[in-house]
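Colleague: Got a sequence here, can you build the structure:
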Amino acid sequence: MTTIVIHITQNLATAIFQSTKMKMPSFLHSFPPRSFFFCCFLLLPLLLLLMLLVAPSSSAAPNQKVTVSLYYESLCPYCADFIVNHLSSLFQTGLISIVNLRLIPWGNAGIAQDGTFICQHGGDECFLNTIEACTITIYPEVVQHFKFVGCLERLTLEGKHGQWDSCFKKTKLGSSPINDCYTSGKGKTIEQKYAMETDQLNPPHKFVPWVVVNNQALEEDYQNFVTYICKAYKGNVIPSACKSLSTTRTYDSNEKVNSFQSVCYADMARNVTLA
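Modeller: Sure thing, here's the model as predicted:
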């Protein structure tokens, strides 16, 4: 009977070594049966721990954050309203803990053949788009740059966007790095990348704000972005902000919508050629 147990233990040890892609040391074959038996009992806990450490985690994928990308322009009043009065709820409800929020301030702008930026709401918008792009890049922590963007967009809603630099004091972010980013031309380079990304959207954006959740464009249903976030999240712990929502809604592109939409349409930029 003891011989049978020893053989079973030896076979189990061999199987464990093979499953972990390890070659069984040759010295184990030279152990006397009884010594090998006790050795295996000593080694098995260690080997099982090793298997747990090298095994791929099955819980990593379900807990990945939901990526939310907002394509917008700084002086579109509907973009400003969405950022200040709707998107900010991600932070107020704690839903930001499951969201990778990306802000892309370009919107319906374009680049002329000579490299000049052309923006739907004029030169001030081109300037402020770049300022926001610099802030997002220099202060990559979403809580930091969203406070600045939210501050600036609130001024847009109030018709006071000319006071944009007051947001440095309100958010306690340094103004020098942002100003240097703009004057050095780095901001223009960032905006060119945003222009490329916006131009490559599939489907192409028709207006702003244009919201994309995990590569799904919400189109006219963008104000229901929280529902889409909750539906896309595959984590084990459901955020409280999602528990009271129905996540069965999907956008039907054939569904009729109101002729008036709270958006800034992209028609103005259709004839502008990207450099």
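Colleague: Every contact and neighbour count from this point should use C-alpha atoms.
Modeller: Fine.
Colleague: Strands of the stretch 151-275 of the chain, start to end?
Modeller: Taking DSSP state E, counting those that start in this stretch to define them, one finds strands in the stretch 151-275 of the chain at 207-208, 210-213, 216-217, 264-265.
Colleague: among the ones you listed, which is nearest residue 132?
Modeller: Closest approach to residue 132 among the strands of the stretch 151-275 of the chain is made by strand 207-208 (16.2 Å; Cα to Cα).
Colleague: The strands of the stretch 151-275 of the chain: which one's closest to residue 121?
Modeller: For the strands of the stretch 151-275 of the chain, the distance to residue 121 is smallest for strand 264-265, at 10.0 Å, taking Cα to Cα.
Colleague: ok, back up a step: mean neighbour count and distance to residue 179 added to the strands of the stretch 151-275 of the chain, as CSV?
Modeller: CSV is the format used below for the strands of the stretch 151-275 of the chain (neighbours: other Cα atoms under 10 Å; distance: least, Cα to Cα, whole Å):
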stretch, mean neighbour count, distance to residue 179
strand 207-208, 22, 26
strand 210-213, 22, 28
strand 216-217, 18, 33
strand 264-265, 20, 28
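Colleague: One more, please, to line up against the first structure:
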Amino acid sequence: MAPAVPLALLALVALLAPGLGVALPGCDYPAHLWCSSREIAVACQAESRCANLSRPAAAPVELSLYYESLCPACRGFLVQQLFTTWLLLPAEALSITLVPYGNAEVGAGPTRCRGRSPRRCQPRLDRLVPQERNVSGKWHFQCQHGPEECLGNMIETCLMHEAKNFSTYFPVIFCLESGSSVTKNLEA
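Modeller: Purely as a prediction, here's the structure:
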């Protein structure tokens, strides 16, 4: 003889079954994804079943990182802090723009300190050299950490341009930056 199923359990299944796995018109997602985002929950008419659906309290934090591909401090921040934070936060909480360009200008002269604390020293604005120059219609770049850094910056910029999707190119940039050499990591 088969075990008896409690009447209350049968009633609960009868009430919930119509919306547990049956795709509604306009819903092209399997039931296990219905509560993964607000857009999917709305499309699948499952908002009332998604109690844990987070509601954004504010606009995403926008962060632009201007970095140099061979700068040890930039690489450390990108690999050890920014990438891991990006992995932990929901996509709608943080919007990141990466700019592998480095310093906009490179100081060519001493600073003006004249007895001031190092925090108050000002670079000699009359001796700043632009990082890029147009020479006879051709752009020349000078990177703080040398020609290999310029190549690394260009590689990462091209990757971003071609991949277009941040979620696609950021893990690749993480791999390039976390290895021993950004440009040589491409050979691996």
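Colleague: follow-up on the earlier one: with distance to residue 163 of the first structure as added columns, please give the strands of the stretch 151-275 of the first structure in JSON lines.
Modeller: Putting the strands of the stretch 151-275 of the first structure into JSON lines (distance: least, Cα to Cα, whole Å) gives the following:
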{"stretch": "strand 207-208", "distance to residue 163 of the first structure": "23"}
{"stretch": "strand 210-213", "distance to residue 163 of the first structure": "26"}
{"stretch": "strand 216-217", "distance to residue 163 of the first structure": "33"}
{"stretch": "strand 264-265", "distance to residue 163 of the first structure": "23"}
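Colleague: The residue nearest the centre of the second structure and residue 188 of the second structure, how far apart?
Modeller: Nearest to the mean C-alpha position of the second structure, by Cα atoms, centre = their mean, lies residue 96 at 4.7 Å. With the distance defined as Cα to Cα, to the nearest Å, residue 96 of the second structure ends up 27 Å from residue 188 of the second structure.
Colleague: Helix or strand for the counterpart of residue 74 of the second structure in the first structure, just tell me which one.
Modeller: Using TM-score structural alignment, the equivalent of residue 74 of the second structure in the first structure is residue 79. Secondary structure assigned from DSSP states H and E places residue 79 of the first structure in helix 77-82.
Colleague: Return the mean post-superposition distance for that helix against the second structure.
Modeller: Helix 77-82 of the first structure differs from its equivalent in the second structure by a mean of 0.6 Å after superposition (mean Cα distance after the TM-score superposition for the first structure).
Colleague: How about residue 34 of the first structure: what's its closest non-neighbour residue?
Modeller: Counting by Cα to Cα, 6 or more residues apart in numbering, residue 6 is the residue found nearest to residue 34 of the first structure once chain neighbours are left out, at 7.7 Å.
Colleague: tell me which residues in the helix or strand where the one you found lies are buried?
Modeller: Residue 6 of the first structure is located in helix 2-19, with elements delineated by DSSP H and E. Residues of helix 2-19 of the first structure classed as buried: 6, 9-10, 13, 16-17 (neighbour count, 16 or more other Cα atoms under 10 Å).
Colleague: What is that helix packed up against?
Modeller: Counting contacts by 3 or more Cα pairs under 8 Å, 6 or more residues apart in numbering; DSSP states H and E, helix 2-19 of the first structure is packed against helix 33-54.
Colleague: what's downstream of the helix it packs on, the next helix or strand?
Modeller: Once the chain leaves helix 33-54 of the first structure, the next helix or strand it forms, by DSSP H and E, is strand 66-72.
Colleague: so what secondary structure elements neighbour that following strand?
Modeller: strand 99-105, strand 210-213, helix 225-232.
Colleague: Need the winner for burial among these.
Modeller: Ranked by mean neighbour count, those are led by strand 210-213 with a mean of 22 (mean count of other Cα atoms under 10 Å).
Colleague: Might you report the residue contacts of the alignment partner in the first structure of residue 154 of the second structure?
Modeller: Counting by TM-score structural alignment, residue 154 of the second structure lines up with residue 130 in the first structure. Residue 130 of the first structure makes contact with 105, 182, 187-188, 190-191 under the criterion Cα atoms under 8 Å, 6 or more residues apart in numbering.
Colleague: what secondary structure does residue 130 of the first structure sit in?
Modeller: Residue 130 of the first structure carries the three-state label helix when classified by DSSP: H, G, I helix; E, B strand; the rest coil.
Colleague: picking that back up, ok, for the residue nearest to the centre of the second structure, nearest residue in space, not its chain neighbours?
Modeller: In this structure, residue 96 of the second structure finds its nearest non-sequential neighbour in residue 63, 4.9 Å apart by Cα to Cα, 6+ apart.
Colleague: Just give me the neighbour total for that neighbour.
Modeller: 12 (other Cα atoms under 10 Å).
Colleague: how about the alignment partner in the first structure of it, what does it touch?
Modeller: Mapped onto the first structure by TM-score structural alignment, residue 63 of the second structure lines up with residue 68. Residue 68 of the first structure makes contact with 99-102, 211-214, 229, according to Cα under 8 Å, 6+ apart.
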